[in-house]
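A.B. asks: Sequence first, then the predicted structure, then my questions.
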Amino acid sequence: MKLRILKSSVTNPWFNLATEDWIFQALDANSHTLFLWRNSETVVIGRSQNPWVECKIDKMEADDIFLARRQSGGGAVFHDLGNTNFTFLSPKDSYDQDANFTIIINALKKLGIEADLSGRNDMQVGDKKISGSAFKHAADRSFHHGTLLVNANMQKLGDYLNPHPLKLKAKGIKSVRARVANLKEFNEDINHERLSDAIIEAFCEHYGDTAPVEELDEASLAKQPALNTYYQQMADWEWRFGKTPEFSHHIETRFDWGIIDLHLDVKQAVVSEVVIFSDALNVELIDLLKETLTGAKYNKKEIKDKLDGLATARPELAAQVEDVEKWLVGEMEG
């Protein structure tokens, strides 16, 4: 069976996750395929996760950090150029998960690092986790992807994950943090290129064959319509935010004109229902707030724009609407 080796020179996570999808869905499965890639600073969330629960969305936007949602499950991870990501694709009948782990372990051995398998999907050096994996299976093909911590900025992981504990009751998976270490701790000369070369070498040795390395770049999108389609999906707000499992956001506060106890039900990142309990004298204000917020994207800019529109349309209510806007948008910081 022939080998195929793909390597991305692009660090845009939407491109790389789209390439993974393209490999899984559209590539000829009658080969053992290896794909190596890395991302610019990105929080990658699992398919069933809530970005508002997992990430500090505001801080990410301010610092130009990508948000990506992968097709597979699992928790939130932070990627930067200090992470090397690997993907193996094999026909279902010759897929061998142990072989994939052996290839990575052998590659690390070449760099003087003794790693072993921990549990079903992690690799560690000593008692420190250096790699996590996830798996996906279809009728005719199987897929294994993982990440290796080479020289990742561990501080950033804390900067962008785990927001202030908002009162969000999420239906979805919350991430678990583990004791982790960079491979650089065990070999200071290691980098993405050296590690990639070692993985390619171990991959070819394992299968007793060789293949040219195919470099993927932006031009690949133009040549592969299916890849471009996946890219558009990965980059789309509807995929990254809209696919969030249903959740509710409950906040309350006291203004000098009354108490507002606000419940937002959010489905596919759109406010589907608004319930407001209040002792404010102006009942019309409460009805207008409900009406304005229902159907809005759960997105600070959109909610701000909608409430600005209400304040402009009803100048006599503008002061109260602005109070609510400032408070609600502030509480949505994640």
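C.D. replies: Nice, thanks for sending it over.
A.B. asks: alpha carbons only for contacts and neighbour counts from here, please
C.D. replies: Fine.
A.B. asks: wait, what's in contact with Ala178?
C.D. replies: Neighbour list for Ala178: Lys129 [criterion: Cα atoms under 8 Å, 6 or more residues apart in numbering].
A.B. asks: In addition, the following structure is provided for comparison:
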Amino acid sequence: MALVQRNIFKVSAILARCNFRTYSTPVEEKDIKKSVFISQSKDIFANLALENWLYKNFDFTNHHILMLWQNEPCVVIGRHQNPWLEANISELHNITEQGVKLARRNSGGGTVFHDQGNLNMTFFTARNRYNRKYNLEIITRALFREFGVKLQISPREDLTLRDCKVSGTAAKLGRPSAYHHCTLLVNVNKLCLSQALQKLDVGIQTNATKSIKSKIMNLCEENPKVNVKTLFKAIGWEYLRTPALTIKDGGMELANTQKGFQMINPTEQWFPGIEEMKDELQSWKWLYGKTPKFTISRSFTVPENLLINTDVPDDLKIAMVVENGKITDVNLFVPPGLVTGGFSGDVNVITSLIGQKFSEDVLDNLEWSLGALVSDKDKFVTDCVRQVMTSV
């Protein structure tokens, strides 16, 4: 059997193969069929939209799907994360020749970096059959069968090799469907990964989910023969030769009874409504507006040459509150030694900043916003506020 059953479908044909959502009665394991979908797109937003489309429209009662996909360089944060805390936002466009995109997925969990050295996998099932351990066992068996590489499944249900993580994982559990997706580090550019995810402690206080840093390695470091192209085949066949609910080898006899491999094109023609999903995933409202409320606070030492009539230097302190991606409050504490005429203490709500998006675009208003301060100190105070905005 060829690796991929290359079917050039009209939209009616591809949709005819889909089991659209119904509320069917339970079925036995032997009656559950499997498909491997391989996305032809390397656009993170198209692939996340395809994942969401299948989750919302497909009935997985008697048909499980493994979706295999790759992306051009991107940082993918979890649904409940803070992009300014997780990614090097201001430098993403400089890290590779084409830049690194930022995306927020629908599932929870931590931040991951993707490039074409990753293999991404999404396991779709009905909610009552969600089994992350089963999915990870499929991957470990495929790696061992094809390359002799023996992965471990950690207590946190990550894939590890020599005490290093080789995968990232997340899930979405709904009714009646669920999916578990993970990314496998095969030959990822670790320098770009480090640059994209490198963050300093910028003083953000938030309840958003925070990523846990781990030591990582590529599978090709263990066995140079491991590559993404071969893994498409190895993991796909391992999935098809394994029964839907139990980890045992059904061999090619079982694999040949499944629905096989299908090349999938995540476009509006194939999946009506997917473009709207893609547009939403690319929108500022989704990428940044979904960020949980946070406060960023910074202190700056006032240069001695700017201090006036004080023997007790104090710091300039700035705090910004950001909610739904927009600035809702700003507080400046201007130390007495920085100003003349008795002007000191908290300067609340710099009104021109309130309600604006938390982005570098807001910097254009700073000089006007801070015009009430003593003129010869404006530059220092303005630069401090600028640093708060650009440090993330």
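C.D. replies: Yes, it's here. Note that the structure is predicted; figures quoted are calculated from it, not measured.
A.B. asks: Any chance you could compute the TM-score here?
C.D. replies: The TM-score (TM-score structural alignment, normalised by the length of the first structure) is 0.88; 329 aligned residues with a Cα RMSD of 2.7 Å.
A.B. asks: Thr42 of the first structure matches what in the second structure?
C.D. replies: Alignment note: Thr42 of the first structure maps to Cys74 in the second structure; criterion TM-score structural alignment.
A.B. asks: show me what contacts that match?
C.D. replies: 44, 100-103, 113-115 are the contacts of Cys74 of the second structure under Cα under 8 Å, 6+ apart.
A.B. asks: Filter the residues you listed by whether they're kept in the first structure.
C.D. replies: Comparing the contacts of Cys74 of the second structure with the first structure on both residues aligned by TM-score structural alignment, their matches' Cα atoms under 8 Å, the contacts found in both are 44, 100-103, 113-115.
A.B. asks: For the most centrally placed residue in the second structure, which non-adjacent residue is closest in space?
C.D. replies: The second structure has Val76 as the residue nearest its centroid, 2.0 Å off, counting by Cα atoms, centre = their mean. Taking Cα to Cα, 6 or more residues apart in numbering, and ignoring the residues beside it in sequence, Val76 of the second structure has Ala103 as its nearest neighbour in space, at 4.8 Å.
A.B. asks: Can you get me a residue count around that neighbour?
C.D. replies: Neighbour count of Ala103 of the second structure, defined by other Cα atoms under 10 Å: 23.
A.B. asks: Translate it into the numbering of the first structure.
C.D. replies: Taking TM-score structural alignment, the alignment pairs Ala103 of the second structure with Ala68 from the first structure.
A.B. asks: Name the nearest of the contacts of Cys74 of the second structure relative to Lys56 of the second structure.
C.D. replies: Nearest to Lys56 of the second structure among the contacts of Cys74 of the second structure is Ile44, at 18.3 Å by Cα to Cα.
A.B. asks: which residue sits closest to the alignment partner in the first structure of the closest one in space, ignoring its chain neighbours?
C.D. replies: Under the alignment (TM-score structural alignment), Ile44 of the second structure pairs with Pro13 in the first structure. Of all residues not flanking Pro13 of the first structure in the chain, Asn39 sits nearest, at 5.2 Å (Cα to Cα, 6+ apart).
A.B. asks: Double-check that the one you found belongs to a strand.
C.D. replies: No: read with DSSP: H, G, I helix; E, B strand; the rest coil, Asn39 of the first structure is coil and lies in no strand.
A.B. asks: show me where the stretch 251-392 of the second structure has strands.
C.D. replies: Ranges of strands in the stretch 251-392 of the second structure, per DSSP state E, counting those that start in this stretch, are 260-264, 294-301, 315-323, 326-334, 345-348.
A.B. asks: got it, and the stretch 101-250 of the first structure?
C.D. replies: For the stretch 101-250 of the first structure, applying DSSP E, counting those that start in this stretch gives strands covering 116-118, 122-125, 128-137, 141-149, 168-170, 213-216, 247-255.
A.B. asks: any chance of those in CSV, plus distance to Asn228 of the first structure and mean neighbour count?
C.D. replies: Below are those laid out as CSV (distance: least, Cα to Cα, whole Å; neighbours: other Cα atoms under 10 Å):
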stretch, distance to Asn228 of the first structure, mean neighbour count
strand 116-118, 35, 17
strand 122-125, 32, 20
strand 128-137, 22, 18
strand 141-149, 21, 22
strand 168-170, 32, 15
strand 213-216, 13, 14
strand 247-255, 31, 16
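A.B. asks: okay, those in a markdown table with distance to Leu262 of the first structure next?
C.D. replies: Formatted as a markdown table, the strands of the stretch 101-250 of the first structure follow (distance: least, Cα to Cα, whole Å):
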| stretch | distance to Leu262 of the first structure |
| --- | --- |
| strand 116-118 | 45 |
| strand 122-125 | 42 |
| strand 128-137 | 38 |
| strand 141-149 | 41 |
| strand 168-170 | 12 |
| strand 213-216 | 49 |
| strand 247-255 | 5 |
